[in-house]
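> give me a model of this one.
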Amino acid sequence: AVATNSATSALHIAYLALGLKPGDYVWTTPVTFVATSNAALYCGAKIDFVDIDSRTYNLSVDALLEKLLVAERDGRLPKIVTAVHLGGQSCDMAGIHALSQRFGFKVVEDASHSVGGKYRGEHIGGCHYSDICIFSFHPVKIITTGEGGMALTNSPELAARLSRLRSHGITRVASEMTHLPDGPWYYQQLELGFNYRLTEFQAALGLSQLSRLDEFVERRRGLAEKYNELLADLWVTTPWEHPDSHSAMHLYIVRLKRDRAKLGQSEVFERLRTAGVGVNLHYIPVYRQPLYEAMGFDRRDFPQAEAYYSEAMSLPLFPGLTDAQQLEVVQRMKAPIGHQTIF
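Below you'll find the predicted structure:
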């Protein structure tokens, strides 16, 4: 495990450690924060997106296979596929890993939302189906170091390179040097690296948070189960959890049933915020951002991501949310605003 000053930094050095070069391709989901793809652009790589699964909202293995077959024919297979565990629920990592063996790409897990989550009974972060797994300790995440991240791997070689890249490309390990050290003070810079270290103060905060990780995840999951009950009679689709997954429930994402709701997504969003409910949307598909639009992406290539974006809404979910506050959220969703109910 290599701690960094942010998950973005961890993604950057993960891509570099896996040998990402200018002109290589990284594929990922469009429904993620821009850092997932930006870190690939830092390396001079090219980005492409794979449409999402209609139930988990994660990268679709079926869409990935379809895209890989076309890319194999055209000679532009990805160097890396980054699987983002949206909202805390793992992607189908076994399926993605199987395709990596067939088509020869590396796998990065962007588990920024999934600290404390599980996949097939094992904690996310064990890298059973990936080369490197990334955690985030941003203030809004499951646990926090104020700001921070981590790259985890089972490869000693990758771990050594991640450590060097995190700290200016410098090593103090004699076996990694080009010649014997001049003395006990000696170090060598072997490559161009970065100042991506986590401070000791932040690490201490993280350790104190780590002791409460199970408590935080249990509370989040309990709140999510209660939301499922309270929202059962409203015109929203509540989150679906795959049987292989034990979500950390970083986000509670509902989807507006547009054919049943009385108001559109934007109106619902605005009215709930006016009513004091801190709703949000995770995320605007990355290809819709001006920087990425200029790269020529066609929204019609991502029908599931487009449908998700037109319906999704994240409700307040954090361990400190009281039962009474949660009930108030749902009551405000049901209450008339002006002369019209939302649902």
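> contacts and neighbour counts: CA atoms only from here.
OK.
> my guess is Leu281 contacts Ser314, does it?
Yes: using CA atoms under 8 Å, Leu281 is in contact with Ser314, at 5.5 Å.
> show me what contacts Val329?
Val329 is in contact with 277, 316, counting by CA atoms under 8 Å, 6 or more residues apart in numbering.
> can you pull out the helices in this structure?
Taking DSSP state H as the test, the helices found in the chain are 7-17, 35-42, 61-74, 93-103, 156-166, 200-210, 213-230, 265-274, 290-293, 303-309, 323-334.
> pretty sure Leu231 sits against Gln331.
No: using CA under 8 Å, Leu231 makes no contact with Gln331, being 9.9 Å away.
> of those two, who's got more company?
Each of Leu231 and Gln331 has its neighbours counted (other CA atoms under 10 Å); Leu231 has more, 17 against 13.
> OK, contacts around the more buried one?
238, 330.
> nearest to Tyr252, of the helices of the chain?
Closest approach to Tyr252 among those (CA to CA): helix 213-230, 6.7 Å.
> what's the angle from that closest one to helix 200-210?
50 degrees (axes from the mean of the first three to the mean of the last three CA atoms, to 10 degrees).
> more neighbours: which of Leu281 and Ser314?
Ser314 (18 against 15).
> list the contacts of the more buried one.
251-254, 279-282.
> nearest to Trp235 among those residues?
The closest of those to Trp235 turns out to be Val254 (CA to CA; 9.8 Å).
> the closest one reaches Trp235, doesn't it?
No: at 9.8 Å, Val254 and Trp235 do not qualify as touching, with contact defined as CA under 8 Å.
> who has more neighbours out of the two?
Val254 (22 against 18).
> how much space separates Ala232 from Arg55?
Noted for Ala232: a distance of 17 Å to Arg55, by CA to CA, to the nearest Å.
> of the two, which one has the most company?
Using other CA under 10 Å, the more surrounded residue of Ala232 and Arg55 is Arg55, with 15 against 12.
> contacting residues for Lys141?
112-113, 250.
> give me the neighbour count for Ala307.
By other CA under 10 Å, the residues close to Ala307 number 12.
> please report the distance of it from Ile284.
Counting by CA to CA, the separation of Ala307 from Ile284 is 12 Å.
> overlap in contacts of these two?
Residues touching both Ala307 and Ile284 (CA under 8 Å, 6+ apart): none.
> ranges for the strands of the stretch 1-150 of the chain?
For the stretch 1-150 of the chain, the strands defined by DSSP state E, counting those that start in this stretch cover 2-4, 25-28, 46-49, 80-84, 106-110, 118-119, 122-123, 132-136, 149-152.
> sequence B follows; please return its structure for comparison with A:
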Amino acid sequence: MSNPPFLPYGRQTIEDDDVAAVAAALRADFLTTGPTVEAFEAAFKAKVGAEHAIAVANGTATLHLAMLALGVGQENGGEGDVCIAPSVTFLATANCARYVGAEVVFADVDPDSGLMTPETLADALKRAAQGPFAGRRVRAVLPVHLRGDVCDLPGLKALADGIGAVLVEDAPHALGSVATFDGVAHPVGDGAFSSFASFSFHPVKTLATGEGGMLTTNDAALAARARSLRGHGMVRPAGAEPWVYEMPELGFNYRIPDVLCALGISQLSKLDRFVTRRRTLTALYAEKLAALAPIVRLATSPAWSDPALHLLTVLIDFEAAGTTRRAVVEALKAQGVGSQVHYIPVHGQPYYQTRYGALDLPGAEAWYARCLTLPLYPTMADGDVDRVVEALAGALT
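Reported below is the predicted structural model:
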């Protein structure tokens, strides 16, 4: 009898029509940047309810372009701006500020959801105002919709507005998620509270293009600047000969090819199905994991958040279980179940410790000490959830 297939923590869902869409793009006139890019942008902005969408090479590039388009960074060679980023995130959230010469002040997170909150942002703003960066402009706040749950955007925006900063939503986990504030439902990416929202289409994300990303915004000027910076900073002067271009500022080659956007369009047509399946699997996990409480519980979802979870993260009291995370990870792997840790707090990374020194963020540390991500992707069967939970129960006994 063969062993059941290995269950990774996440994986892409590629079907025959996706393959056909890519094959058609390969046979078309444009292999790189062509009309399919614009078609993907149009479909995406319609899906999330934004005025503008800018497709780029990868998720990190979206964040870098957002910083550039907003003018974040060093002015006239002087001291740089400050950005606030949560410590529980992938490296790119903080790194994008450093790419443009800005400094990073790390915000703590709620220990049970992993999200930046108005309270942890207020603390970070206080440290920014009283620490070594006192007097510098806090230009941007970068909340991360961790796992797919949505941050308290109105609360964060009110604090940012109070100091003249903007929000840039780091939303690769949250495509398809919806938050309801004051009775109004907001799809993540609709631009109601932020200058930009950033998405990634890495294979384990809700929508896959291999590599790729998207910025959404409701600001036409910001969208135009991001598009220019995506293509080396080039613009076509109005009324000039068709071959003429100018480069008024330095940009990058962050373009995405037609062939990947063809896959993106095909995937986007299935987003509702992917989201429904993720929510069904999440509900099954909640039911099955209840037997392992209080040692194991799902990460907390805020009341306003209706997530399409990208990550199924549980919080485990390893000490009470008499084991370690490493032992659990290895026991799960032996049963054919993959897992991952999201994330190691960025403020503890060597680069940032060297630059800013040690920092005590108890919420981030409490999150990291307990978190473990379990398999979640649309092609999982209902029985796979039973298999994962049974393997986890065995690993904890």
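> now what about the TM-score between them?
The TM-score (TM-score structural alignment, normalised by the length of the first structure) is 0.93; 331 aligned residues with a CA RMSD of 1.5 Å.
> returning to that earlier point: going through the contacts of Lys141 of the first structure, which ones are buried?
Neighbour-count burial (16 or more other CA atoms under 10 Å) applied to the contacts of Lys141 of the first structure gives 112-113, 250.
> mind putting the residues you listed into TSV with distance to Asn5 of the first structure?
Compiled in TSV, these are given as follows (distance: CA to CA, whole Å):
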residue	distance to Asn5 of the first structure
Ser112	13
His113	16
His250	20
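> nearest to Tyr15 of the first structure, of those?
For those, the nearest to Tyr15 of the first structure is Ser112 (15.6 Å; CA to CA).
> how close does the counterpart of the closest one in the second structure get to Phe181 of the second structure?
For Ser112 of the first structure, the aligned position in the second structure is Pro172, judged by TM-score structural alignment. Plainly put, Pro172 of the second structure is 21 Å away from Phe181 of the second structure if you go by CA to CA.
> show me what Glu200 of the first structure aligns to in the second structure.
Alignment note: Glu200 of the first structure maps to Asp258 in the second structure; criterion TM-score structural alignment.
> hmm, Ala39 and that match touching each other?
No: look at Asp258 of the second structure against Ala39 with CA under 8 Å: they stay out of range, at 9.5 Å.
> and the residue mapped onto Gly149 of the first structure from the second structure, how many neighbours?
In the second structure, the residue paired with Gly149 of the first structure is Gly213, using TM-score structural alignment. For Gly213 of the second structure, the count of nearby residues is 28 (other CA under 10 Å).
> list the contacts for Gly213 of the second structure?
55-62, 198-201.
> repeat that for Met93 of the first structure.
83, 129-130.
> adding neighbour count and distance to Leu158 of the first structure, write those residues out as JSON lines.
Shown next, in JSON lines, are the contacts of Met93 of the first structure (neighbours: other CA atoms under 10 Å; distance: CA to CA, whole Å):
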{"residue": "Ala83", "neighbour count": "26", "distance to Leu158 of the first structure": "19"}
{"residue": "Tyr129", "neighbour count": "20", "distance to Leu158 of the first structure": "15"}
{"residue": "Ser130", "neighbour count": "23", "distance to Leu158 of the first structure": "12"}
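> nearest to Ala159 of the first structure among the residues you listed?
When the contacts of Met93 of the first structure are compared for distance to Ala159 of the first structure (CA to CA), Ser130 wins out at 13.7 Å.
> show me what contacts that closest one?
93, 97, 106-109.
> likewise Tyr287 of the first structure?
So Tyr287 of the first structure contacts 30, 293, 297, 299 (CA under 8 Å, 6+ apart).
> please repeat the previous calculation with a cut-off of 10 Å.
Neighbouring residues of Tyr287 of the first structure by CA atoms under 10 Å, 6 or more residues apart in numbering: 29-31, 34, 47-49, 293-299, 302.
> translate it into the numbering of the second structure.
Under the alignment (TM-score structural alignment), Tyr287 of the first structure pairs with His347 of the second structure.
> and what of Glu191 of the first structure?
Checking TM-score structural alignment: Glu191 of the first structure goes with Glu249.
> so its match sits against Met234, correct?
Yes: using CA atoms under 10 Å, Glu249 of the second structure is in contact with Met234, at 7.8 Å.
> give me the more crowded residue out of these two.
Neighbour comparison, Glu249 of the second structure and Met234: the larger count goes to Met234, with 20 against 11 (by other CA under 10 Å).
> how many neighbouring residues does Met295 of the first structure have?
Met295 of the first structure, neighbours per other CA under 10 Å, totals 12.
> and it, what is it in contact with?
For Met295 of the first structure, the contact set (CA under 10 Å, 6+ apart) comprises 46-48, 287.
> which one of the helices of the first structure has the most crowded surroundings?
Mean neighbour counts were compared across the helices of the first structure using mean count of other CA atoms under 10 Å; the top stretch is helix 7-17, at a mean of 26.
> what range in the second structure matches that helix?
The counterpart of helix 7-17 of the first structure in the second structure, counting by TM-score structural alignment, spans residues 59-69.
> what's the mean deviation for the matching stretch versus the first structure?
Aligned to the first structure and superposed, stretch 59-69 of the second structure gives a mean residue distance of 0.6 Å (mean CA distance after the TM-score superposition for the first structure).
> just to revisit the earlier point, what residues does the match of Glu191 of the first structure make contact with?
228-229, 232-235.
> and of the residues you listed, the nearest to Ala283 of the second structure?
Leu229 (42.1 Å).
> quick check: closest non-adjacent residue to that closest one.
Of all residues not flanking Leu229 of the second structure in the chain, Gly251 sits nearest, at 4.3 Å (CA to CA, 6 or more residues apart in numbering).
> now the buried members of the contacts of Tyr287 of the first structure.
29-31, 34, 47-49, 302.
> what's the span of stretch 47-54 of the first structure from first residue to last?
By CA to CA, the extent of stretch 47-54 of the first structure from end to end equals 22 Å.
> relative to the second structure, which residues correspond to it?
Under TM-score structural alignment, stretch 47-54 of the first structure corresponds to residues 104-111 of the second structure.
> if we can go back for a sec, where do the contact lists of Leu281 and Ser314 of the first structure overlap?
Residues touching both Leu281 of the first structure and Ser314 (CA under 10 Å, 6+ apart) are 251, 253-254, 269.
> tell me the buried residues in stretch 39-56 of the second structure?
In stretch 39-56 of the second structure, counting by 16+ other CA under 10 Å, buried: 40-42, 44-45, 47-56.
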